[in-house]
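Asker: structure for the following, please:
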Amino acid sequence: MNNLPVIRSKWRTAILAVCFFFLYAPMLLLVVYSFNSSQLVAWESFSLRWYSVLFHDDAMISAVTLSLSIAAMSATAAAILGTIAAVVIVRFGRFKTSTGFAFMLTAPLVMPDVITGLSLLLLFVAMANTFGWPADRGMLTIWLSHVTFCTAYVAVVINSRLRELDRSIEEAAMDLGATPLKVFFVITVPMIAPAMLTGWLLAFTLSLDDLVISSFVTGPGATTLPMQIFASVRRGVNPEINALASLILFVVGLVGFIAWRLMAREEQQRVKNIRKVHAGE
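Answerer: Here you go, the predicted structure:
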């Protein structure tokens, strides 16, 4: 019986190691092969050849620039709209169409990408035929499409955070004469800032990763990074993709680490403030 905790600890460690292996071993292998001089999936010698090829590939660089631009704009718009939607659901109480509003807001979460992409394509075609806008499908239509489904994810994240907030601070500020709008920007927004950052990062990742919806709503003049990679991989294994993926992993890991540190510091400060308040009582 005394060995039971030790056995459980070993099993947990083994299961954790297996899970991490399946999650990160393919990524590690991809990074390793990005430094392979051979074009085949067989190690030959260490080389930076494919990184050089990548930086001289105008089509790939253009796709990366377009995808990053769309992802940043989509995440920003989704963060704003998602915050507004979450505030309406949580703080405005029950109203006549609240159930339908909440359902329609979360519908993109369970909607297949093929259905979403086809629906948006038909919408853009109908709008172009009726109003003459958008005249061409490209960066604008991709951005509008990404904002559509990213807003749902951001709203869910911020919704859960808003429900956990202690409203006594906001009520105290309004009792002291602050307007609801000022309370929202001075008190509520700083408290939900970690959730907004999380939602922004989630929306950025989803937009950058999207292939199906972008394929439906784009035109011949706009090719996103997933579309470019998919077209390259269909022609065969391209080590240039390994180099690009390695750079993306590095940047995403760095940004994720910085965001985690900021949120951890914010949470520690929040805990300290709560302890100070309780100590003062």
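
Asker: alpha carbons only for contacts and neighbour counts from here, please
Answerer: OK.

Asker: SS state for residue 95?
Answerer: Three-state assignment for residue 95 (DSSP: H, G, I helix; E, B strand; the rest coil): coil.

Asker: then residue 221?
Answerer: Using three-state DSSP, the structure places residue 221 in coil.

Asker: residues near the closest residue to it other than its chain neighbours, how many?
Answerer: Distance criterion Cα to Cα, 6 or more residues apart in numbering; nearest residue to residue 221, sequence neighbours excluded, is residue 138 at 6.4 Å. Neighbour count for residue 138, taken as other Cα atoms under 10 Å: 18.

Asker: next up, for comparison:
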Amino acid sequence: KGATLDWYVKLLGNTGLMQAAAHSLLIAMVSATISSLLGTFISMALHRWRFPSRKVIHTSLFVMMMSPDIVIGISLLVLFMAMSLPLGFWTLLMAHVTLCVPFVAITVHSRLLGFDRHVVEAARDLGAGEYEVFRHVVLPMVFPAVLAGWFMSFTLSIDDVIISFFTTGPTFEVLPLRIYSMVRLGLKPEVNALCAIMILVTAAAVFLSQRLLKEKP
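Answerer: As a prediction, this is how the structure comes out:
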């Protein structure tokens, strides 16, 4: 049989895959939003203030970015077990935020390094307060980087397998783990259709992220 869209239609009737896809989208969107807020705050704090642990935090961000997923996953699993936290939505969310925050922080911080501080000083000389300076000067400058960090975090979260394997439980199954379990038992056409959709979504997120990063401040 030639090319057909029948398997995409049948995919909608697979409640297990659809539920796992909904879980993955929920985790990806929430973790990307939280990571963008935390990463932006960290990057602006590192850029604006000089405090004793500044270099330690900056180095830690790079270490977390370069750490293998299996190391992060096992470390977080040990932490959650020590805290007696049941594995599920909240542990998975914390794990994905931990994974994504360094990428957002470094992305926004790189944008801030090219920021002309004279613009801020000029705004203050004209009588603008701290809130007005942030809202009308700083935020428009860094927003493309924040949005790029959001898309990057979304991509990292929705495609993650290893960290999700260690930090989620049977009550909250995400799509990559569902696909992995189905592939082990035999690949079905619905899985191929779903993988094609995931590739398109991921590629679109990466493309938008790169376009936003190329925008001049």
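
Asker: report the TM-score for the pair.
Answerer: TM-score of the superposed chains, computed with TM-score structural alignment, normalised by the length of the second structure, equals 0.91; 217 aligned residues with a Cα RMSD of 2.1 Å.

Asker: now for the residue nearest to residue 221 of the first structure: what does it line up with in the second structure?
Answerer: Matched to the second structure by TM-score structural alignment, residue 138 of the first structure sits across from residue 88.

Asker: spatially central residue for the second structure, please.
Answerer: Residue closest to the mean C-alpha point of the second structure, counted by Cα atoms, centre = their mean, is residue 153 at 1.7 Å.

Asker: which ones are touching that residue?
Answerer: Contacts for residue 153 of the second structure were tallied using Cα atoms under 8 Å, 6 or more residues apart in numbering; they are 28, 31, 32, 35, 36, 100, 101, 103, 104.

Asker: rerun that using 7 Å as the cut-off
Answerer: Contacts for residue 153 of the second structure (Cα atoms under 7 Å, 6 or more residues apart in numbering) come out as 32, 100.

Asker: what residue of the first structure takes the place of it?
Answerer: Under the alignment (TM-score structural alignment), residue 153 of the second structure maps onto residue 203 of the first structure.

Asker: can you tell me the helix or strand for that match?
Answerer: Assessed by DSSP states H and E, residue 203 of the first structure sits inside helix 189-209.

Asker: which residues sit against the helix or strand following that helix?
Answerer: Downstream of helix 189-209 of the first structure, the next assigned helix or strand under DSSP H and E is helix 212-217. With contact meaning Cα under 7 Å, 6+ apart, helix 212-217 of the first structure is reached by 113, 114, 116, 117, 118, 120, 121, 137, 141, 142.

Asker: the residue nearest to the centre of the second structure and residue 34 of the second structure: what is the separation?
Answerer: Between residue 153 of the second structure and residue 34 of the second structure the computed distance is 10 Å (Cα to Cα, to the nearest Å).

Asker: before we move on, back to that, and the contacts of helix 212-217 of the first structure, which is closest to residue 106 of the first structure?
Answerer: Proximity of the contacts of helix 212-217 of the first structure to residue 106 of the first structure was ranked by Cα to Cα; the top entry is residue 116 with 13.0 Å.

Asker: so what's that closest one closest to, chain neighbours aside?
Answerer: Of all residues not flanking residue 116 of the first structure in the chain, residue 213 sits nearest, at 6.8 Å (Cα to Cα, 6+ apart).

Asker: give the equivalent position in the second structure for that neighbour.
Answerer: So, by TM-score structural alignment, residue 213 of the first structure is matched to residue 163.

Asker: what's the answer for residue 61 of the first structure, then?
Answerer: Counting by TM-score structural alignment, residue 61 of the first structure corresponds to residue 18 in the second structure.

Asker: how much does the strand or helix carrying that match stray from the first structure?
Answerer: Following DSSP H and E, the helix or strand that holds residue 18 of the second structure is helix 15-48. For helix 15-48 of the second structure, the mean distance to aligned residues of the first structure following superposition is 0.6 Å (mean Cα distance after the TM-score superposition for the first structure).

Asker: and for stretch 98-105 of the second structure?
Answerer: With mean Cα distance after the TM-score superposition for the first structure, stretch 98-105 of the second structure departs from the first structure by a mean of 0.5 Å once superposed.

Asker: which bit of the first structure covers that stretch?
Answerer: Mapping stretch 98-105 of the second structure onto the first structure (TM-score structural alignment) gives residues 148-155.

Asker: how about the matching stretch: buried residues?
Answerer: Of all the residues in stretch 148-155 of the first structure, those buried under the rule 16 or more other Cα atoms under 10 Å are 148, 149, 150, 151, 152, 153, 154, 155.

Asker: just the ones of the residues you listed in helices?
Answerer: Residues of these located in helices (DSSP state H): 148, 149, 150, 151, 152, 153, 154, 155.

Asker: relative to residue 66 of the first structure, how far out is the spatially closest residue to the fourth one that is not a sequence neighbour?
Answerer: Residue nearest to residue 151 of the first structure in three dimensions, not counting chain neighbours: residue 78, with 4.4 Å by Cα to Cα, 6+ apart. As for residue 78 of the first structure, its distance to residue 66 of the first structure is 18 Å (criterion: Cα to Cα).

Asker: looking at the two, which is more packed in?
Answerer: Of the pair residue 78 of the first structure and residue 66, residue 78 is the one with more neighbours under other Cα under 10 Å, namely 27 against 17.

Asker: for the equivalent of the more buried one over in the second structure, give its distance to residue 28 of the second structure.
Answerer: Counting by TM-score structural alignment, residue 78 of the first structure corresponds to residue 35 in the second structure. Using Cα to Cα, one gets 10 Å for the distance from residue 35 of the second structure to residue 28 of the second structure.
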